[in-house]
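Asks: this one's sequence-less:
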């Protein structure tokens, strides 16, 4: 009995101590969030400073309100990662800021997409018109970072570093072999010869049609990549192609030999050079400010000093970023309910004279896409709607864009993929043969258990589902035909799930011009007939405390899953995407496009 009470007492003591620790941890987290919220005041920029840009994290469309950004001591990111909106605003401000003498691009891995990189690159080109310098340095040059850095006045690489210049590749992971081993059959219902999102489930390699489309759009992106480098490095595009194709760039010395860089230097030599450029004594510290900090001094899109309206007129920038699903969504996904509400709010606000819909989405639920499309259509009837496409605006992402008055894309935006598919697993063999589980039951109608994964589809059921998917495709192509003022037959000929780049889409009429989000804002103002306006952003981002209350467990879970899986987190996201595909008909990009 004495031993029993000892264990009980030890258990109670452990519970009390754990509770106290958790309470203290909770107070520390709350305190950190409060401190973080209070530290957002604009920092002072010292005269004769360098704007230090290091882009080694994924770049969102706009800077998120991250309630954990100030909790670096707990393992969370200690700095706020600026979104594309703040990066562009910062570079624009630095152009006319007398305290900023130049920009230092430093060791970036460029985890962003091609179009995002393009926007930042164009902002740097515009910055250089001020006469200020841009210097780029890295120990490891990925092709994405080199494309960005190629516009710099001087490009340097560590003498013993890594310089990648080998061309683009795109890879698809096929799951059929694994599904076969598990006894799972993916039952595919689709429309579109090129709609290859489902190929990994029933093939072991790319179909001829898919290989054709990937070869086409990858070649278009690569041609644009080489043209951009050629222009600013003054090297013939054919020469650049041959350098990559023949594998002649293996070492930093090779990059110097073929004039892709201007010198081989160590970091201390770069810092010394920057001191000379800013008339800083070598013994003194170089004055610099990180772009994440400098972003706090730059005007936001909804508080731009050049665009404060005396008339009260506004242009709404509505952000649609991530996969499209029903419900509210969040900063990383598009919820049809939340985005529709945002568009509706912009439409019913008499002070909002035009809407810019910023789309960066591979698509998703066809139903959710249609719900958003309806709101765009209604808005277009009462005020101008201009679409600005980011890295990707494909399938459902194109669906929600097609009703706009005008569509503007970057040359390397991924778009199109006009098609519909559905996936329904048949897990009968898995349950029966692998697990020894069987099912039986009764039903009141022939199709009462349609969609049951414990058995294969009957021919009649497959025909019903195919009819539903065909109807979805017909609705999709009609919407595109009406929005683009084309015949449905023509849209079907360039549709069929085929993926295009922005440059290709311009030629076939899926977009109206090439440009960035600023071009879209200017086009919206022109169509609305206004020159004096203020920019406002939708959907409204949740406050720090609202996010904390709503999603503490989610933030913590995502953080630690990412920390554990590292680069493999993308496969975790793909598996989640597969489960979503199996719920409703999908209008989404064939797969995640990764340029290596």
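Replies: In hand now; what should we look at? The model shown is predicted, which means the values in this text are computed figures rather than measured ones. Numbers count the residues shown, from 1 in each chain.

Asks: For the rest of this, base every contact and every neighbour count on C-alpha atoms.
Replies: Noted.

Asks: What is the neighbour count of the nearest residue to residue 454 once chain neighbours are set aside?
Replies: Closest residue to residue 454 apart from its sequence neighbours, by Cα to Cα, 6 or more residues apart in numbering: residue 428 at 4.7 Å. For residue 428, the neighbour count with other Cα atoms under 10 Å is 20.

Asks: and the next element down the chain from the host helix or strand of residue 201?
Replies: Per DSSP states H and E: residue 201 is located in helix 199-202. Using DSSP H and E, the helix or strand that follows helix 199-202 in sequence is helix 208-233.

Asks: Quick one: distance of that next one to the chain centre.
Replies: Chain-centre distance of helix 208-233: 20 Å, with Cα atoms, centre = their mean, to the nearest Å.

Asks: Okay, buried residues for that helix please.
Replies: 210, 213-214, 216-222, 224-230, 233 (16 or more other Cα atoms under 10 Å).

Asks: so the residue nearest to residue 454 touches residue 457, yeah?
Replies: No: assessed by Cα atoms under 8 Å, residue 428 is found out of contact with residue 457, at 10.8 Å.

Asks: which residue ranges form the helices in the stretch 251-400 of the chain?
Replies: Shown for the stretch 251-400 of the chain, the helices assigned by DSSP state H, counting those that start in this stretch span residues 252-257, 267-277, 291-294, 336-348, 366-380, 396-399.

Asks: Can you lay out those as CSV showing mean neighbour count?
Replies: What follows is these, written out as CSV (neighbours: other Cα atoms under 10 Å):
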stretch, mean neighbour count
helix 252-257, 19
helix 267-277, 15
helix 291-294, 22
helix 336-348, 20
helix 366-380, 21
helix 396-399, 32
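
Asks: okay, these in CSV with distance to residue 358 next?
Replies: Putting those into CSV (distance: least, Cα to Cα, whole Å) gives the following:
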stretch, distance to residue 358
helix 252-257, 37
helix 267-277, 37
helix 291-294, 22
helix 336-348, 12
helix 366-380, 12
helix 396-399, 10
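
Asks: this is the comparison structure:
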């Protein structure tokens, strides 16, 4: 019997050890497989190549590592590209003897207006090389045409379409849906123009919001028309007439009104590119995508140890670490602090693309910007939107640079305390009872409406945050609090107007912001370093596994209504004091 148990024990131990070894081997194989996915081969740029700008992919603040996106529950395999990398690539291609031309491939870009302007300006700069830029598409949405219109030649498929009809802004109001669910959004705010809460409490736009939305949509539209007018040599008035009367209905109309140079099929465009690159009729064109070309770019060969730090602050502003797509107060303030304490970093460029979020998180980040400004130059470069909390975190900089189509300002504050009493009591049959040691021991409770005393206390808190906000702006912009309050109140401004009223210093892009930082730091040779450091894709996959799976199934379940689901989810989760903007502009 003893021998039996000895053999049984040995067998069990052997199975356990074998299982552990197999698990370790399996884990090593999986990690190796994932690592191999992240290893992308650098492609050689052949002589007489065409650089292909695929601008339908999401144009983000920074190029993401999407090497794991083909795995289940991890994205949709779509590439992304950072606008700064596009600028860098086009600058290199301008002097690259192997690049003969640029081919713009765009139908429906996924990018904000200011980001598209950055890319557009980079293409204009490339054209100084006198290398041709050719754009072709079967379909041009309005955003696509904005990018393509800068090309030397713009071609459209003979049976294709070009959309040119003007801009619109539409807000989805969910007050009725919340009421049906038995949810009341209890709102406390400062600023008549602070419209982020209106979808929760109204069923249409307020007069204040209609006024400001009308102003900034028209401002964005004028920037759009002006850019096309300059590139295509068509007056703004003529373009307005074409859009207002919807004159581009067929492909032939696009030629008639000089929006495109000719109608061509893809094979005809390929023939033209072959002629440009000196290829024979039976030879293939040598092409390289913008994504592959970026990977070919070597790091700076400047030997100077002087550096300019680029701090990317992109997404909603949240407390704590946040994610790669959020501005976590801990993660971003730590990055700014690291740049501030590094003696090799001579200047900081804070790149902001955010509609705001947590007021407290904004204050935490503001503090680091304020401290950094005392020891080295800090320049804020605002992207598509830098409003509310996004403006808060950048207002302390020495200078603020905006694009004419940047949305900024929205200096206002609000608080949301959801009341689920009707949902819980009347719809789900859930009730609550308890004891408390003081009248306000359960303040901020979400299972009952606020009392008058609670509302008074919370309103004072919101007022205090607003007073702090306008004080930060007044000190940063060298204005009085009264002056800031007069242009605050939650009012959203386009970049052009922001410069006029003193909320920003210059109409300029990311490249100019870096040059200004170098000039203020009195340096000419420097390296660019980016913060915060990008998250390892495997680590991010493990950290976000739960969210990735839930998002995957939510998108699958709700389909086209996923955006509405997201909006309602945010509404019921929004709690506490917020500095946030809400906007939606359709240029498609």
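Replies: Perfect, thanks for sending it. Everything numeric in this text was worked out from a predicted model, so none of it was measured.

Asks: Superposed, what's their TM-score?
Replies: Once superposed, the chains reach a TM-score of 0.92 (TM-score structural alignment, normalised by the length of the second structure), with 569 aligned residues with a Cα RMSD of 2.3 Å.

Asks: related to what we said a few turns ago, so how far is residue 429 of the second structure from whatever residue of the second structure lines up with the residue nearest to residue 454 of the first structure?
Replies: The alignment partner of residue 428 of the first structure in the second structure, by TM-score structural alignment, is residue 421. Note on residue 421 of the second structure: its distance to residue 429 of the second structure, by Cα to Cα, to the nearest Å, is 10 Å.

Asks: what's the closest of the helices of the stretch 251-400 of the first structure to residue 308 of the first structure?
Replies: Among the helices of the stretch 251-400 of the first structure, helix 336-348 comes nearest to residue 308 of the first structure, with 18.0 Å by Cα to Cα.

Asks: what range in the second structure matches the closest one?
Replies: Taking TM-score structural alignment, helix 336-348 of the first structure hits residues 329-341 over in the second structure.

Asks: Find out how far that stretch is from the centre of the chain, if you would.
Replies: 20 Å.

Asks: Over to stretch 76-84 of the first structure?
Replies: Counting by Cα atoms, centre = their mean, stretch 76-84 of the first structure comes out at 15 Å from the chain centroid.

Asks: go on, stretch 170-182 of the second structure?
Replies: In this view, stretch 170-182 of the second structure has its centroid 26 Å away from the chain centroid, taken as Cα atoms, centre = their mean.

Asks: same thing with stretch 207-226 of the first structure?
Replies: 20 Å.

Asks: right, so of the helices of the stretch 251-400 of the first structure, which gets closest to residue 520 of the first structure?
Replies: helix 366-380 (15.1 Å).

Asks: Now do the contacts for the residue nearest to residue 454 of the first structure.
Replies: 183-184, 453-456 (Cα atoms under 8 Å, 6 or more residues apart in numbering).

Asks: closest to residue 98 of the first structure among those residues?
Replies: The closest of those, once distances to residue 98 of the first structure are taken by Cα to Cα, is residue 184, at 64.1 Å.

Asks: any idea how far the nearest residue to that closest one once chain neighbours are set aside lies from residue 458 of the first structure?
Replies: Distances taken as Cα to Cα, 6+ apart place residue 427 nearest to residue 184 of the first structure, at 4.8 Å, with adjacent residues excluded. Distance, residue 427 of the first structure to residue 458 of the first structure, using Cα to Cα: 14 Å.

Asks: quick one on the thing from earlier: any idea how far residue 407 of the first structure is from the residue nearest to residue 454 of the first structure?
Replies: From residue 428 of the first structure over to residue 407 of the first structure (counting by Cα to Cα), the distance is 46 Å.

Asks: And residue 571 of the first structure, by the same measure?
Replies: Residue 571 of the first structure is 32 Å from residue 407 of the first structure, by Cα to Cα.

Asks: between these two, which one's more packed in?
Replies: residue 407 (27 against 12).

Asks: Look up which helix or strand that one falls in, please.
Replies: strand 406-409.

Asks: start and end residues in the second structure for the next helix or strand after that strand, please.
Replies: Using DSSP H and E, the helix or strand that follows strand 406-409 of the first structure towards the C-terminus is strand 414-416. Using TM-score structural alignment, the residues of the second structure aligned to strand 414-416 of the first structure are 407-409.

Asks: Mean deviation, the matching stretch versus the first structure?
Replies: Compared with the first structure after fitting, stretch 407-409 of the second structure has a mean deviation of 0.6 Å; criterion: mean Cα distance after the TM-score superposition for the first structure.

Asks: Can you tell me the residue that sits opposite residue 432 of the second structure in the first structure?
Replies: Looks like residue 432 of the second structure aligns to residue 439 there (TM-score structural alignment).

Asks: For the stretch 51-200 of the first structure, which segments count as helices?
Replies: So, for the stretch 51-200 of the first structure - with DSSP H, counting those that start in this stretch - the helices run 84-96, 114-128, 143-149, 176-182, 199-202.

Asks: which one in the second structure is aligned with residue 489 of the first structure?
Replies: By TM-score structural alignment, residue 489 of the first structure lines up with residue 482.
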